[in-house]
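Chemist: Coordinates for the following, if possible.
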Amino acid sequence: MADRNTFRLMLLILGLVFAFLYIPISVLVGLSFNEGGLPTAWTGFSVKWYGSLLEDADILKAAGNTLIVAVSSTILATILGTLLAVGVEIRRRNGKWLETIIFAPMIIPDIVLAIALLSMFSLLNIKMGLHTITVSHVVFNLAFVCAVVRARLKSFDWSIVEASADLGASTMITLYRVVIPVLMPAIVAGGLLAFTLSVDEFIIAFFTAGAGRSSITLPMQIFAMIRFGVTPEINALATIVISVSVVALALSQRLNKGGLPGQ
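Modeler: Model prediction:
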């Protein structure tokens, strides 16, 4: 009886936590289909606000910038993060120190990392724009890709690498034809996670975008729009961003059957 009551209490707590997390998001998604112009009063079902997004040049421009940054930073972060994960796993002697350095961007507050990147670009006298946002997102996403790939490497059979070397394969051929195919699910999962983080990221992009509207991303556009009040159009735009993030994250979790290092 005590175990049953404990189980019910845990279910109740879990339900309250999920309600606290997802009811506001559900309300936002529901109101994005609100026919009326009031963001908080339901007047009927309509998808017109999604159509109006396609007629807004600023939103389309911001969406294009977001895709450019997300795709570019994902490709770079995935390549570098995978190579870094393999290198760290090979150099196990200094693993703890290397992990501390590599995974620092994951625990440093975004605002601190954004200020550091802004200071670096200013010190180097680099004109900021989409290219600086992309570089900044690579720095931010690199640790996450490395973490996902390293989790896969924990169960990697290194004897197949030795067998490849015994058969005369060079290091590059072994990496390309043996290591990468085995790690591919984790590499894709890390890439999808990096893409999700890049699409959602606001603070670092805001600090490293520079002046002008040419480098505004979707989160920055939403922030600019919401200063004048919440509208159903903003709800529709936020729903699209949430949907893209959820799909990418779900695919990443499905591909990554391991976990982060240390788990």
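
Chemist: CA only for contacts and neighbour counts going forward, please
Modeler: Will do.

Chemist: Please identify the helix or strand for the residue nearest the centre of the chain.
Modeler: Residue closest to the average C-alpha location in the chain (CA atoms, centre = their mean): residue 197, at 1.7 Å. In this structure, residue 197 sits in helix 180-200 according to DSSP states H and E.

Chemist: Sequence B follows; please return its structure for comparison with A:
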Amino acid sequence: MAKPRAFDVTTLPGFTFIAILSFVLLYAPIVTLVVYSFNGGNSVNQWGGFSLEWYVVAFNNAAVQDATMRSLIIALWAAVISTSVATLAALGTTRRGKFKGQTVIYIIINQPLMVPEIVTAVALLIFFSSVKLATGYSGLGYLILAHSAFCIPFAYLPIRARLEGMDTAMETAAADLYATPLQTFRYVTLPLLLPGVIAGAMLAFIISLDNVVITEFVKSAGQDTLPTYMLGQLRRALTPEVNAISTTLLALTIFILIAFALVTKKRN
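Modeler: Here you go, the predicted model:
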């Protein structure tokens, strides 16, 4: 008796059409944005010939330079802080047996992923506004802390996944050879965990770099990041300069995501 064939969704009628339509709807606007970033005219939707003019304009724009540098500083600090906290959290939730309240801790760590970002942004606005009034400080520290808090679950997920896939035999062997817990972590656990830590840091960096909602609520005057600068430009005169900035940011994001995929692939 012949075995029944396994269900294959690709054999359903219309699957190919729906798949192609989905990809077109997802990527056609992005492709259009990239193409029009090389537009030589002043219009964002009328082709005026191929040109790199708007990339030069964006590169020489002092406001763009300041916003880009500010975005990179915030994203780097947020990646470092959130990855450090996420690593400690992952160790605390995976390198021990089941314990009471473990599910609650998972929910607390992943809370920014489940709650709408606007809710987190409003909560951070209220909290940091009170701190600003009490301290008088209004620097970038608030944006760094806000981004770090939001990025923790994004860094936590690949680090925890890496830890759960690691064999504890080498850590046990190190303990049997009289290594202290700190020595075991430094010379055994951390080197094995490093691909997950790097992946978490890169993911946190790109999430922070692209963030708009939390930045818009928490930032003070004169603290525009690159995404919020672009949002401000969209509210004013729209030129292909915004397309050029968007394409550059897209290229950076793709590069980091490819590096993320390569690092996570090494886990196996």
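
Chemist: quick revisit: just checking, what residue in structure 2 corresponds to the residue nearest to the centre of structure 1?
Modeler: Per TM-score structural alignment, the equivalent position to residue 197 of structure 1 in structure 2 is residue 207.

Chemist: For that match, list the residues it contacts.
Modeler: Residues near residue 207 of structure 2 by CA atoms under 8 Å, 6 or more residues apart in numbering: residue 151.

Chemist: Which residues are in contact with residue 77 of structure 1?
Modeler: Contact analysis of residue 77 of structure 1 by CA under 8 Å, 6+ apart lists 138, 139, 141, 142, 145, 191, 194.

Chemist: Could you list which of the residues you listed belong to helices?
Modeler: Judged by DSSP state H, helices contain the following of the contacts of residue 77 of structure 1: 138, 139, 141, 142, 145, 191, 194.

Chemist: After alignment, which residue of structure 2 pairs with the fourth one?
Modeler: Think residue 142 of structure 1. Checking TM-score structural alignment: residue 142 of structure 1 goes with residue 152.

Chemist: Nearest spatial neighbour of that match, chain-adjacent residues omitted?
Modeler: residue 82 (4.6 Å; CA to CA, 6 or more residues apart in numbering).

Chemist: The one you found: helix or strand, and which one exactly?
Modeler: Counting by DSSP H and E, the element that carries residue 82 of structure 2 is helix 62-94.

Chemist: After that helix, heading C-terminal, what element do we hit next?
Modeler: For helix 62-94 of structure 2, the following helix or strand on the C-terminal side (DSSP H and E) is helix 102-109.

Chemist: quick revisit: the helix holding residue 197 of structure 1 vs helix 57-90, what angle?
Modeler: On the basis of axes from the mean of the first three to the mean of the last three CA atoms, to 10 degrees, helix 180-200 of structure 1 is oriented at 140 degrees to helix 57-90.

Chemist: Helix 180-200 of structure 1 vs structure 2 - mean distance after superposition?
Modeler: Helix 180-200 of structure 1, aligned to structure 2 and superposed, deviates on average by 0.7 Å (mean CA distance after the TM-score superposition for structure 1).

Chemist: Remind me what the next helix or strand after that helix packs against, helices and strands.
Modeler: Under the assignment DSSP H and E, the closest C-terminal helix or strand after helix 180-200 of structure 1 is helix 203-208. Using 3 or more CA pairs under 8 Å, 6 or more residues apart in numbering; DSSP states H and E, the elements in contact with helix 203-208 of structure 1 are helix 110-123, helix 130-153.

Chemist: list the buried ones in the helix or strand that the longest one is followed by?
Modeler: Spelled out, it's helix 130-153 of structure 1. Downstream of helix 130-153 of structure 1, the next assigned helix or strand under DSSP H and E is helix 159-166. Within helix 159-166 of structure 1, the residues scored as buried using 16 or more other CA atoms under 10 Å are 161, 164.

Chemist: In structure 2, what stretch matches the helix or strand just after helix 159-166 of structure 1?
Modeler: With elements assigned by DSSP H and E, the helix or strand that comes after helix 159-166 of structure 1 is helix 171-174. Under TM-score structural alignment, helix 171-174 of structure 1 corresponds to residues 181-184 of structure 2.
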